[in-house]
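Visitor: sequence first, predicted coordinates after that:
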Amino acid sequence: MKVALVTVGDELLAGDTVNTNASWLGERLTGRGVAVDRVTTVPDRVDDIAGVVREYRDAYDAVVVTGGVGPTHDDVTMDGVAAAVGVDLAPSDEALAYLTEHGGYAADDLTEGTTHLPAGARVIHNEKGVAPGCVIDSVYVLPGVPTEMKAMFASVAEEFAGDEPHTATVETPEPESRLLDRLSAVRERYDVAVGSYPGETVRVKFTGTDEAHVADAADWFRERVETAESPPAAED
């Protein structure tokens, strides 16, 4: 299953808010065996939202959109998603009933931003806030407030699944530039994904669906690099 993430908000682009939603969702989806192939941030503009959702909807198994959901003037994500799938926004009796019966809100106090969804969408109720999310044509729309987004994602998480991933990590003090030959060799020998992440040490991560295969690749690489426990072994 391949998924694209779209995060919406001028504040994300301006750096006023750290985009923790993207990293949190990426980690959770990857842990479920889902390949996250795109993460895109767009401003609070209907055309921008519609354009990227339309493109990704055609290219991926699912699109997860967060942010721009609610009653304020810049909450235009539902408008953009509706435009992307070719429908209008319409009152949702289910969303209204949930907010009044379970949320304790008076109907007169609710705005279109909290009761109107793309026509034909499935409601995802917001247990931590006001504005509901929805699912329409493989597009999942979640709020941007992290506590609300996390709770809402939990209610649909089972709809995202793939082969269980297995990982192994090797850390080495060797400079990344000196590892190129062994990184290339391990990729040729083993059918695993290999990521190299430099910092105070270089962290090399091996990922695949076959646990034994991942472990073999990590062991092979570990034997040929310097580690905290031992000096590098001879290469072959």
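Guide: Structure received.
Visitor: only C-alpha atoms from now on, for both contacts and neighbour counts.
Guide: OK.
Visitor: count of neighbours near residue 37?
Guide: By the criterion of other Cα atoms under 10 Å, residue 37 has 11 neighbours.
Visitor: show me what the longest helix along the chain is packed up against.
Guide: Taking DSSP state H as the criterion, the chain has its longest helix at helix 46-59. In terms of contacts (3 or more Cα pairs under 8 Å, 6 or more residues apart in numbering; DSSP states H and E), helix 46-59 is packed against strand 2-8, strand 62-66, helix 77-85.
Visitor: presented hereafter is structure B, for comparison with structure A:
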Amino acid sequence: MQVGLVTVGDELLVGDTENTNASWLGARLAERGASVERVVVVPDVEDAIAEEVSRFADRFDAVLVTGGVGPTHDDVTMDGVAAAFDRPMAEHSDALTYFQNHDTYQFDNLTEGTADLPSGARLLENPVGVAPGAVVENVYVLPGVPDEMKGMFDSVADEFTGTATSVEFVHVDAPESSLVEALEAVRDRFDVTVGSYPGDSVRVKLQHEDEAVVDEAADWFREHVDEA
């Protein structure tokens, strides 16, 4: 399953907020065997959201959108997703019921449009906060608040599938440039996927569908490098 991530928020673009949602979702999807193909950050602008959501929805099996879901002036993500599919925003019966049953809200005091979702959407309840999410065709719209996003993703996680892979990391005390031959050798010998990530040490990631192959590749690699 190929997935695209669209993260929404002016605060992400200017660095006021770190985009932890994308990294968390990437890890959770990889655990399930889904493949994250693209991640994009867009501003709180309806047209920009609609453009990226439309492009990703056509290209990937599923799209996860986070951020810009709520009652404030810059929460325009639902409008952007509706526009991506040329659907109107409309009062949603499940959203009305959701807010009527939500302890945090006095239903009579809801502002106009609070219970609106893209026409035909499936409501996603928010197990941690208030603002609900939605599914429109192959697009899943989640809140930007990390705890709320995580709780809502967990409610639909089973809809993201693929072939799970085994992963092992080897930390190497050497410059990344000195590992070229060893990295090529372990990849060719064991047919594993290899990634190398420099830092205080070089973190080498070995990945394969078969756990035994990963274990064997990691053992071989450790014998040919200086482990940190």
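Guide: Now that the structure is in, tell me what you want to look at. It should be emphasised that the depicted structure is a prediction, and the values quoted were computed from it without experimental measurement.
Visitor: related to what we said a few turns ago, include mean neighbour count and distance to residue 26 of structure 1 when you put the helices and strands packed on helix 46-59 of structure 1 into CSV, please.
Guide: Shown next, in CSV, are those (neighbours: other Cα atoms under 10 Å; distance: least, Cα to Cα, whole Å):
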stretch, mean neighbour count, distance to residue 26 of structure 1
strand 2-8, 24, 8
strand 62-66, 25, 10
helix 77-85, 24, 20
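Visitor: okay if I get those as JSON lines plus distance to residue 165 of structure 1?
Guide: As requested, those are arranged in JSON lines below (distance: least, Cα to Cα, whole Å):
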{"stretch": "strand 2-8", "distance to residue 165 of structure 1": "14"}
{"stretch": "strand 62-66", "distance to residue 165 of structure 1": "19"}
{"stretch": "helix 77-85", "distance to residue 165 of structure 1": "31"}
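Visitor: which one of the ones you listed lies nearest to residue 182 of structure 1?
Guide: Across the helices and strands packed on helix 46-59 of structure 1, residue 182 of structure 1 has its closest neighbour in strand 2-8 (29.4 Å, Cα to Cα).
Visitor: list the residues that contact residue 182 of structure 2.
Guide: 221, 224-225 (Cα atoms under 8 Å, 6 or more residues apart in numbering).
Visitor: after superposition, how close is whichever strand or helix holds it to structure 1?
Guide: In the assignment (DSSP states H and E), residue 182 of structure 2 maps to helix 180-190. On superposition with structure 1, the mean distance recorded for helix 180-190 of structure 2 (mean Cα distance after the TM-score superposition for structure 1) is 1.5 Å.
Visitor: can you tell me how far residue 68 of structure 1 sits from residue 157 of structure 1?
Guide: 21 Å (Cα to Cα, to the nearest Å).
Visitor: so these two - more neighbours on which side?
Guide: Neighbours were counted for residue 68 of structure 1 and for residue 157 using other Cα under 10 Å; residue 68 has more, 29 against 14.
Visitor: about what we covered before: out of the helices and strands packed on helix 46-59 of structure 1, the one nearest residue 117 of structure 1 is which?
Guide: helix 77-85 (6.4 Å).
Visitor: just want the angle from the closest one to strand 62-66.
Guide: 160 degrees (axes from the mean of the first three to the mean of the last three Cα atoms, to 10 degrees).
Visitor: and helix 77-85 of structure 1, how far from structure 2 on average?
Guide: In the superposition with structure 2, the average deviation recorded for helix 77-85 of structure 1 is 0.7 Å (mean Cα distance after the TM-score superposition for structure 1).
Visitor: mind giving me the packing neighbours of that helix?
Guide: So helix 77-85 of structure 1, by 3+ Cα pairs under 8 Å, 6+ apart, packs with helix 46-59, strand 89-91, strand 116-118.
Visitor: quick one: contacts of the longest one?
Guide: Looking back up the chat, that one is helix 46-59 of structure 1. Looking at helix 46-59 of structure 1 with Cα under 8 Å, 6+ apart, the contacting residues turn out to be 4, 6, 8, 42-43, 63, 76-77, 79-85, 137-139.
Visitor: please enumerate the helices of structure 1.
Guide: Counting by DSSP H, structure 1 has helices at residues 10-14, 20-31, 46-59, 77-85, 93-101, 112-115, 146-156, 180-189, 211-222.
Visitor: would JSON lines of the contacts of residue 182 of structure 2 with neighbour count be doable?
Guide: JSON lines is the format used below for the contacts of residue 182 of structure 2 (neighbours: other Cα atoms under 10 Å):
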{"residue": "221", "neighbour count": "21"}
{"residue": "224", "neighbour count": "13"}
{"residue": "225", "neighbour count": "17"}
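Visitor: want to throw these into JSON lines with distance to residue 36 of structure 2?
Guide: Shown next, in JSON lines, are the contacts of residue 182 of structure 2 (distance: Cα to Cα, whole Å):
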{"residue": "221", "distance to residue 36 of structure 2": "27"}
{"residue": "224", "distance to residue 36 of structure 2": "31"}
{"residue": "225", "distance to residue 36 of structure 2": "30"}
